[in-house]
Every structure is written in structure tokens, then in C-alpha cells.
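# what's the 3D shape of this:
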Amino acid sequence: MSVKFSRYLPVLDWGRRYDREALSNDMIAAVIVTIMLIPQSLAYALLAGLPPEAGIYASIVPILLYAVFGTSRALAVGPVAVVSLMTAAAIGNIAETGTMGYALAALTLAFLSGAMLLVMGVFKLGFLANFLSHPVIAGFITASGILIAASQVKHILGVRSEGHTLIEVVETLIAHLGETNAITLVIGVSATAFLFWVRKGLKPRLRALGLGPKMADVLTKAGPVAAVFVTTLATWALGLSERGVSVVGEVPQSLPPLTMPSFSPDLLSQLFVPALLISVIGFVESISVAQTLAAKKRQRIDPDQELIGLGAANIGAAFTGGYPVTGGFARSVVNFDAGAETPAAGAFTAVGLAIAAVALTPLVFFLPKATLAATIIVAVLSLVDFSILKKTWTYSKADFFAVAATILLTLGFGVETGVSAGVILSVGLHLYKTSKPHVAEVGLVPGTQHFRNINRHKVETHEALLTLRVDESLYFVNARYLEDLIQDRLASGQKIRNVVLMCSAVNEIDYSALESLEAINTRLKDLGIGLHLSEVKGPVTDKLGKTHFLDQLNGRVFQSQYDAWRSLTGAPRPLPASESAA
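I've put the predicted structure just below:
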């Protein structure tokens, strides 16, 4: 019974082995991550079009719930840039930013996303995320990074800007360029330059001054806090808010409130597709980070349980004033590098953020929005990776066009269109690649029992025997392709008497493919040609055994291709090693 419970409550597993050393490591990691998350959470909430406190609220209860239900020891759950942008895009056309309807839509979006993730987890549907290919995901994240950075330029300039596509954002920025606030521009550019320098130059400088690697790393991660402190102090001391510098303003000094998402059928229907896209993208980002970090410590991640953990986190956000969350790359890496041993580090981080929500929020009243924008820009530009275009162009033109299309569609039509196109392109790319499976004509390598492609190796062939190695499972998309290939090969004029399908790489034959095989068998039988199978895997044989195909087969099923070769060509059986030596 305990094993069953620990399957759905991983906390029961790692909690039994929790010790003082793990506690110490988790506490240190929590302090470092909390320092980083305070400005980041405020910034991502503004990116989503929500009040800044929503970012902190979305980083407290969701983290606690993930610590109970999640399987990753280092994943840090909360608001992330891409999901924040997708949230703004999803509810921007439903309600006006800053209204109660907008906040309610954000809560409902988190609830819908959480419910979908929970359902997927319970029914073990984590494999669905595999339908998004990595190149397409990389293209989507690159385009999203550009969109996010462009959307924050308005805060750097101190002007108004709207739009969900790159063209719309750039057009409105140009239209309002003359309204640029010089002081805001100085703050924004200075903060951006400082944060870029912190990322690249601060740690080497601190190490050169004699600081240890851990302390240097902590101070580097605290760079955004320094930017927040200096610009907030300057804005307050110099009265810059009265000179046009936009500030965060009053943030409620409280723990996350109890909230209720809407269950209006109309709103739920409007948010269903965006919630599904956010769920898929959020899960893909989260599981990628979790598995990468787990591999470094030889730990195991359960994708289906991760769906449950993320689902619980999002539902928690919906009832505590937050918005959709997932496992973030930057915060998770910081958590891992800081020495987090268990999900308890996330729970301690939640406590730290709760203390900040109660005690520190008055201190951010004069925090310039330009500083938060700089924090976002520096964070998301690290996600932009145009090298994926060069890599895919060199390796696979089909992957290149899928990546390029995803980037262009995301920039030109918005994140929802981009991610929808990404899913369609990923599935389409898979279907395209498998619709024409690699089928090689093979021959016997002299002196061995191995068979290789006749176009790549010097092999023995027989004029009356055609052996085709099928290097893909057979299903409805590619079934007809094999029919056409055999037909074309028979039309070449060679006096073929037997055809062997070498099935060592065939893991599945669906009903459409079975019908194609039956059609091939009938056609070859009418021509007086035998159809044989070799090296058929057990599960495939079992499925074929449930039909009449094997009984009606105009040939035999051979255990090995060499047996088929020897039987159909009349080649002598090789002598045993002892007789050969004699």
C-alpha cells in the first residue's frame, strides 16, 4: 500500500530519507533562489498583464504542491517568460488589462491548464508531448524570446505599446517613439547593460578578487536584486516617479488570497485551446529541464507523475491569486547549482516568498518598471538561439523548414498561432518522414551470415531472389509505399521467383498495413512468386497470428534472413566449425 501511495505522493519516498545534511543544502538553495525570484516574479506578472503581486502569489502555493506531487529534486515551479507571454496573448482579447475580468480569466486559465495536466497524468498521456519535435520547440522558444524582449522595450522607453505580433509591437513603438521619457530610458538601458555584464563579467571579476566559487556564484545570481535596489533607491530619493518614470506602485502586503476561477461555459470555451497549448508547452519545457538535471545525479523522473505535479501546481495557482505556472529553466538551474537535494528546497523557497509578500512589498513601491523590463529582456534573450537554423539546414532540410516556419508564424501571427503551427508541423514532419520508410535491397556479405544494402556493400545476390529490409514500422501512412516499391522492382525485368521482406526493424504492423501485405501476397501469388517474411519480432508475429494472413501466405516465415537465403537459393548449409577444421 505504501508503494502505491509513494507512486502518487513522491514526498513519502524522499521524505523518509530526509536528513540534516539535506536540510542544510536545501535551505541554502532556497535563500539563493528566493533572492532571484522576487524581482523575476514581479517582472513576469507584468509581462502577463497582471498586477506584480500575482507573480509572487503564483510562486508560493504552486511550489508547495509540486514539492508534494512532483518527482524532480531540483525543478523550481512558478511563472516563466514563455507561459507569461502566452497568458497575456490568451486573455488579452477576452478582457481589458487591469480589470477584474482579466484577473479572473488568468485564474480560470490556470485552473483549466491544471485540470488538463492532471487528466493527462492520471491517464498516463505524457507521451503526447513527444509530438512536439525538439527543433520546432527551439524555433518557438526563439521566436517567443524575441517577442517578449520586443514587448518590454516600451517600458525601457517609457511609452505605450500594444500588439501580440512583432509587427504590431514595432509599429506602435515607432508611433510613440517621440513620447520617450529620457530618465526612464537612462534607467532601462543602464539596468539592461548592468545585468548583461553581471551574467558574463561579474563572476570572473569576483573570482579574481579572491572569492570562492560558491560565494561568487551567489553574488552573481543576486545581480538583479542589486539592480532593483539601486534603481528603486534612486527613484525614491530623486523623486523620479513625479518626472514621468513609471513605477510598480502599491503592492498588497499579504499572503496569497483565496480566489475562485470562473466556471462560465462561455469563458471556459474561449480559454480551452489556449489552456491546452500552455499545458503542452509548459510540460515540454518542464520535463526537459527536470530530466536534464536529474541525469546529472543519476536520478529518475516520472513524466506521468510530473503531469500530476504540474497540474496540482496550476490548480493551486488558480485558487490563490496566481496564473499558469511551470518548471522554469533559469530558476531550476540556479536551484540545482545552489545544491538543492530534494523538493523541500522549493517549499523553503515558498516560505521565503511568503515572508517577502508580507514584509517586503512596501519596499518595491518606487521600483521602476524599466528595471523589471530589463530583467525580463536579459533573461529571455538567453533563450534566443538562431544556430538551430544553421544546424537543421545542414542536417535536415525538412527540419529546417519546420523551424523557420514556426519562427516566422510566431513572430508574424502571435504565440498561439506559432505553437499550434509547431504541433501541426511536428506531427506532419513525422508523418512525412515515415510515409516513405527506408527500404533497402540487401544481399549476403561473402563469408558471413550478415546481409547489407547492395548499394553500399559488396554482397552476393541471386537473380531469382529479391530481399527487401524494411527499416520502419508499417502503418496506414506508409503501407501503400511498400506496395508500389515492390511493384516497381518486379517491373525491372529480372526473373524474380521469391520476395523476402526482412522485418528486423518492424515493431508494429497496423490493420491498413496488414491489408497492404495481403494485397501484395495476392498479387505475387497470381504472378507465381512466393512472398516470405524473415526475422519477424515476437509481438508482430503474435498479432499476425490472430489473422488469416500467415495461413494464406504464399511462402514461409523464416527465423533468420540467412535461413531464407539458404532455403530459397539452394545454398549448402555451412559446415560446423569442427568439421570445417578437419
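
# from here on, just use CA atoms for contacts and neighbour counts.
Fine.

# where exactly do the strands run in the stretch 251-400 of the chain?
In order along the chain, the stretch 251-400 of the chain carries the following strands (DSSP state E, counting those that start in this stretch): 326-327.

# got the buried residues for stretch 240-247?
Neighbour-count burial for stretch 240-247, with 16 or more other Cα atoms under 10 Å as criterion, is recorded at L240, S241, V245, S246, V247.

# any chance you could list what contacts that stretch?
By Cα atoms under 8 Å, 6 or more residues apart in numbering, the list of residues contacting stretch 240-247 from outside reads G158, N181, I183, T184, A234, T235, F365, F366, L367, P368, K369, A370.

# give the contact list for P274.
Applying Cα under 8 Å, 6+ apart to P274 gives the contacts M86, A90, L109, E416.

# and those, which is closest to Q449?
E416 (54.1 Å; Cα to Cα).

# and the closest one, how many residues sit next to it?
20 (other Cα atoms under 10 Å).

# so it sits in a helix?
Yes. The assignment for E416 is a helix, going by DSSP: H, G, I helix; E, B strand; the rest coil.

# one more, so I can put them side by side:
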Amino acid sequence: MSRLIPAWLQHYPKEKLGADVAAGLIVTILVIPQSLAYALLAGLPPQLGLYVSILPVIAYALLGSSMVQAVGPVAITAIMTYSVLSPLATPTTPGYIMLAAALSLLSGLMLLACGLLRLGFLSQLLSRPVISGFISGSAVLIVVSQLKYLLGIAPQGESSGDVLLDLLTRLGESHLPTLAIGLTALVLLLVVRSALAGWLVRAGLSAGRAAFVVRLMPLLIVLAGLGAVVAFDLDRLNGVDVVGGVVAGLPEFNFFLPGLDTVQQLLRPAFVMALIGMVQGITMAQALAIKRRERIDANAELVGLGAANVVAAFSGGMPVGGGTSRSAINVAAGAQTPLASILSALAMVGVVLGAAQWFERLPLAVLAASIIVAALSMIDLRALRQAWAYDRADALALLCTAGGVLLFGLEAGIGLGIVLSMATLLLRVSTPHIAVVGRVPGTEHFRNVARYEVETLPGVLFVRIDERLFFGNLGAVEQRLEQELALIEAPHDLVLVMSGVNLMDTTAVEVFAELNQDLAARGIRLHLAEVKGPVQDRLMKSAFWNALTGEVFLSANAAYAKLAPAEVWCPEI
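Below you'll find the model as predicted:
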């Protein structure tokens, strides 16, 4: 029985109870507008955002490994849900809700299977630049999708580009009361995010309290927008669009199995959603764990995220994930253990039973402003600058992934990013770094002749290979060796420094055996130096090892000592 109870709960420290209770209540209050907004972003009835903030949150808290990561509706899964399902059904209809539930179920089962099969390492399939590009591109799509609510215009066109162009050409048709309340909320939220913390700290508030006030302000702005609509009857007298009916009461637990046609339609987008959720969830959990000097289990994270989505499918029908902003609120509120999330879920029960209707007159323009500000923070220009300065290939992968998302959609964008990542990897390993090296005078160290003043031996070529050797890069290696041999006069010894080689496949062994024979026919001996243990273990089982015309040296310096003429070698080194 004790195995069914998580370790943190079995040994729960009582001194943390107060902090967890306070954090749970604070998080519940602060994420209500966010939950409503992301449900609308996904094309779902607003109350579903509240529903999936209950049982899925508890499932993750009991099965995940992070102490403070908060699960719930998130922007990425919301925009992916809308992008995938809007061509298949009309948003907010029963058929659309059923498809959203099926998408949550399929992606959850995939995550759950990966966790149970201990495939957490798959979260490393996507490089950070590709993930950053995908999230940044998705953020732009989110911003475009919310402009219609901010402007009060019903746009025409199917693609985001068409919608944006239509909105830009029809700015003069904006609904002025909607635009006024939306822009006011947008400006206030931007000021809060960019400057309020600094102002509060300079005013004498501690950094922790200033951060908490910043987290609290979006809720106050949303409530102010709600108050303005109610006070001036803006929805009834001026036509300001509001959330509308929010169904009160607990969600029903509806067990279902999607049909074969539905599975076929949603299998690929569910895989993409699971992959993105896996990477984003584990990355966020790891970042939080590092700050708190804790450790997470990637496989347990997948089990927790998968179970949360499976439960969400049956009790709300909206996919969920590890939320960056939710987790930040959870940490800022002082959460110490997953009990804070469980208490937050229980408090949300009270909200859906008795307070959900309070938000029916919440203006969509204010929710759109809050979503836009959250989306703008997801556009990672810093990652682009760093990648451009460090590695242009990674920067291009980021840009192309973001561009692919904007031009071709979310699935095509992430597919393009994966292809570019693999292509970049293949390009790098197929063109290995190879350096001609010599001995630094007075030492036993060998360095690149192009970078250092070094000593070399007449007729002896020392070459260091800094890559694993496999069928894809052997042509480049052979070509470079021939070029370097042609540059020295009367070569008689070639020493391959293998310190950077951690693998040689069968093709590489055969090619080196042929190279050994070819060099022998030209009067050149082939030597190996600094061969790694696992590589040597395999080589010793090959015919190449016994046919080697030269020797195998423990170090490049040992080879230098053996091959140097007596008048060149200095024994004292």
C-alpha cells in the first residue's frame, strides 16, 4: 500500500503545511482567468479550463516527480488543439469537444507509455533552438489569433497570414469600446511585466514581495475589466463581447474510447503534442529542480504528465501540460511540495461549484490582452541572438522552425525543425574536425600546428581526428589524410592520434585496413596513439589490428619519442 503513496506524502514535513495551503489558495485565484482564457484559445467552452484544473492536477501531483511544477491548461497545447481540430469541427460544439478529449487521451497514453517504458531520454530528441523556434512561432500564431478579440472584428481568411492581413486592412472598423478596454488592459499588463517589479524594489519592497505583486496584478486587471463591464453595462449597451455562459457544477467523468477514424485523424498531431509536452514539461521541471537543489525523474514526469492528460480526457476534455506561468505562480506563492497543487485543485472545486458564473461578463478583449502578453514573453529573441553568435546552424534551425510554424502550421513546423536538426548533426559528423599536430616545445603536449608554435619530425605526420569514425565521414577523413601526406617531403610514418575517437564502425575498420595496405605499398607505416579502451577492445578482434604496419602508442608523446632521430629527442622531457 505504501508504494501507492508518493514518498513526499509519506514523509511530509509538517512545517511546510502552512506554505502549501497558502500557495494552493493563491494559485487557484490567480489562474482562474488564465484557465478560462486558454480554454477559449483552444476553441473550447470556458468552464473546461477550470475542469482540467482539478483531477489532472491531482493526478500529476501524485505521480510526477517535481515538487513545484504546476500542470493545467497551457498556451502551447491550447493553440495546438485549436490548430488541429478547427478544420475538423466547429469550435465549442459537442463534436469538437469530443475530438479535443480524444486528442488529450491519445497524447496522454503516448506520454504514459514512454514513462512506463523508461523512454524519458526521448525528451532530448529536439534541440533547444528547435524548441525555442517552435514556441516562438506558436507565440506569434497565438498573438494573431487574439487580435480579433482585441479589435472586436470578425476576420476573414483561414491561414494566420490571411487573418492578419484582413485585420490590418480593416483597422478602421474596430469596435471602439472593445478596442479601448482591450488596449488599456494590454498596456497595463505590459507595464506590469516590464517595469513594476523594478519600481516596487526601488520603493523599498523586497524582491520576493515585488515578484508576488507582479504575479497578482494580472488578476486585478482582469477583475477591473470585469468591473468596468458590469458598472457601465458595456456588453448590453455597447456590444462588448464577453465570455458568456459559464456552466457551474463539477465535470462528469465520461469514460470513452475514440473510434478508429478519429484515432487515424489525430494520431500524428497527438504524437507532436506528446513530444512537445514531453520536452517542455521535463525542461521546466529540471529548471525548477536545479533552482531548488532537487532532482527529478524524467520517466516519472512522463507518467505524471501522461496520467494528467488521460484524466483530462475523461473529466473536461482539454489537453494539459506543465505550465511555465502556472509553475512560476506556484513558486512565487511559496509552494513547497505537490500538496500545494492538490489543495489548489480542491479549491478549484469550490470555484466551479459556486463562483464560475461570476466570470460570465468578463470581456474577451481583456482575456485576449492577457494571452497576448503571455505569448509575447514566449518569443525568445535572446535564444536567437545567442545561437547566432555561437552557432549559425542552430540559429538557422530556430528561424526555419519558427518560419515553418508560421507558414505551414504547427506540425509542419516541428517536422521541419527535426529535419534541420538531423541534417545539421549529419553535416557535422560527416565533416569531422581533423588537425595536424606537433609537440609544444618543452612539454609532452601536442597541439594544432595552425594555432601553436610546435615541433614536428621530418617525414612524420601526426594527425588528430576529433570525431567518431563511421561510414558517413570516412571519405572526408581519407581525403584529408591524402592532402596532408602530399604536403610533406618523403613521408615514412603516419601517426593517427585517436584521443577524440569514441567509436569506429565496421566500415571504418575495413577502410583503415585498406589505408594500412595502401600506405605500406608506398613505404609509409601507419601508427595509432591514444586509442580509447572501448575502441581498442573492438579493434583487437579485427584483422586490421594484427596487420597494422606500425605500432600502437599509449600517447602521442611516446610515438614522438620512438620516431624522433636521436639528435632530436630530448630524454629529460
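
# so after superposing, what's the score?
For these two chains in superposition, a TM-score of 0.93 is obtained (TM-score structural alignment, normalised by the length of structure 2); 571 aligned residues with a Cα RMSD of 2.5 Å.

# quick one on the thing from earlier: out of the contacts of P274 of structure 1, who's the most crowded?
Among the contacts of P274 of structure 1, L109 has the most neighbours (other Cα under 10 Å), with 33 neighbours.

# leaving out the residues flanking it, which one is nearest to that residue?
Spatially, and ignoring its direct neighbours in sequence, L109 of structure 1 is nearest to A275 (5.9 Å; Cα to Cα, 6 or more residues apart in numbering).

# counterpart of the one you found over in structure 2?
Structural alignment (TM-score structural alignment) places A275 of structure 1 against A270 in structure 2.

# by residue count, what's the longest helix in structure 2?
Longest helix of structure 2, by residue count under DSSP state H: helix 260-291.

# off-centre distance for that one?
Chain-centre distance of helix 260-291 of structure 2: 9 Å, with Cα atoms, centre = their mean, to the nearest Å.

# name the residues of that helix that are buried.
Counting neighbours by 16+ other Cα under 10 Å, helix 260-291 of structure 2 gives 263, 266-267, 269-286, 288-289 as buried.

# then stretch 357-376 of structure 2?
For stretch 357-376 of structure 2, the buried set under the neighbour-count rule, 16+ other Cα under 10 Å, comprises 357, 359, 361-376.

# what span of structure 1 lines up against that stretch?
Counting by TM-score structural alignment, stretch 357-376 of structure 2 pairs with residues 362-381 of structure 1.

# again with stretch 463-471 of structure 2
Stretch 463-471 of structure 2 covers residues 468-476 of structure 1 once aligned (TM-score structural alignment).

# and the matching stretch, how far out from the chain middle?
On Cα atoms, centre = their mean, the centre of stretch 468-476 of structure 1 falls 29 Å from the chain's centre.

# kindly report the same for stretch 325-345 of structure 1.
The mean C-alpha position of stretch 325-345 of structure 1 is separated from the chain mean by 17 Å, Cα atoms, centre = their mean.

# still on that earlier bit, so which of the buried residues of stretch 357-376 of structure 2 are in helices?
Filtering these for helices - DSSP H - leaves 364-376.

# for structure 1, which segments count as strands?
In structure 1, the segments counted as strands under DSSP state E are 77-78, 326-327, 439-444, 451-453, 465-470, 498-502, 530-534, 557-558.

# could I get these as TSV with mean neighbour count?
What follows is the strands of structure 1, written out as TSV (neighbours: other Cα atoms under 10 Å):
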stretch	mean neighbour count
strand 77-78	30
strand 326-327	28
strand 439-444	20
strand 451-453	19
strand 465-470	22
strand 498-502	23
strand 530-534	22
strand 557-558	19
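
# let's have those in JSON lines, adding distance to R7 of structure 1.
Listed next are the strands of structure 1 as JSON lines, based on distance: least, Cα to Cα, whole Å:
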{"stretch": "strand 77-78", "distance to R7 of structure 1": "20"}
{"stretch": "strand 326-327", "distance to R7 of structure 1": "20"}
{"stretch": "strand 439-444", "distance to R7 of structure 1": "43"}
{"stretch": "strand 451-453", "distance to R7 of structure 1": "46"}
{"stretch": "strand 465-470", "distance to R7 of structure 1": "40"}
{"stretch": "strand 498-502", "distance to R7 of structure 1": "41"}
{"stretch": "strand 530-534", "distance to R7 of structure 1": "41"}
{"stretch": "strand 557-558", "distance to R7 of structure 1": "43"}
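
# tell me which of those lies nearest to L429 of structure 1.
strand 439-444 (18.9 Å).

# which residues in structure 2 does that closest one align to?
Using TM-score structural alignment, strand 439-444 of structure 1 pairs with 434-439 in structure 2.

# of the ones in helices among the buried residues of stretch 357-376 of structure 2, which is the nearest to G350 of structure 2?
G350 of structure 2 lies nearest to L367 out of these, by Cα to Cα, at 22.1 Å.

# which residue sits closest to the closest one, ignoring its sequence neighbours?
Closest to L367 of structure 2 by Cα to Cα, 6+ apart is A37, at 5.7 Å.

# that neighbour matches what in structure 1?
With TM-score structural alignment as the criterion, A37 of structure 2 matches A43.

# now swap in T507 of structure 2 and tell me
Under TM-score structural alignment, T507 of structure 2 pairs with S512 in structure 1.

# now that match. Nearest residue, chain neighbours left out?
Closest to S512 of structure 1 by Cα to Cα, 6+ apart is F476, at 4.9 Å.

# so the one you found sits against A513, correct?
Yes. At 5.8 Å, F476 of structure 1 counts as touching A513 under the criterion of Cα atoms under 8 Å.

# who has more neighbours, these two?
The residue with more neighbours, out of F476 of structure 1 and A513, is A513; 21 against 16, by other Cα under 10 Å.

# who's in contact with the more buried one?
Going by Cα under 8 Å, 6+ apart, A513 of structure 1 touches L474, Y475, F476, N478, A479, R480.

# restricted to helices, list those.
Counted as lying in helices by DSSP H, out of the contacts of A513 of structure 1, are A479, R480.
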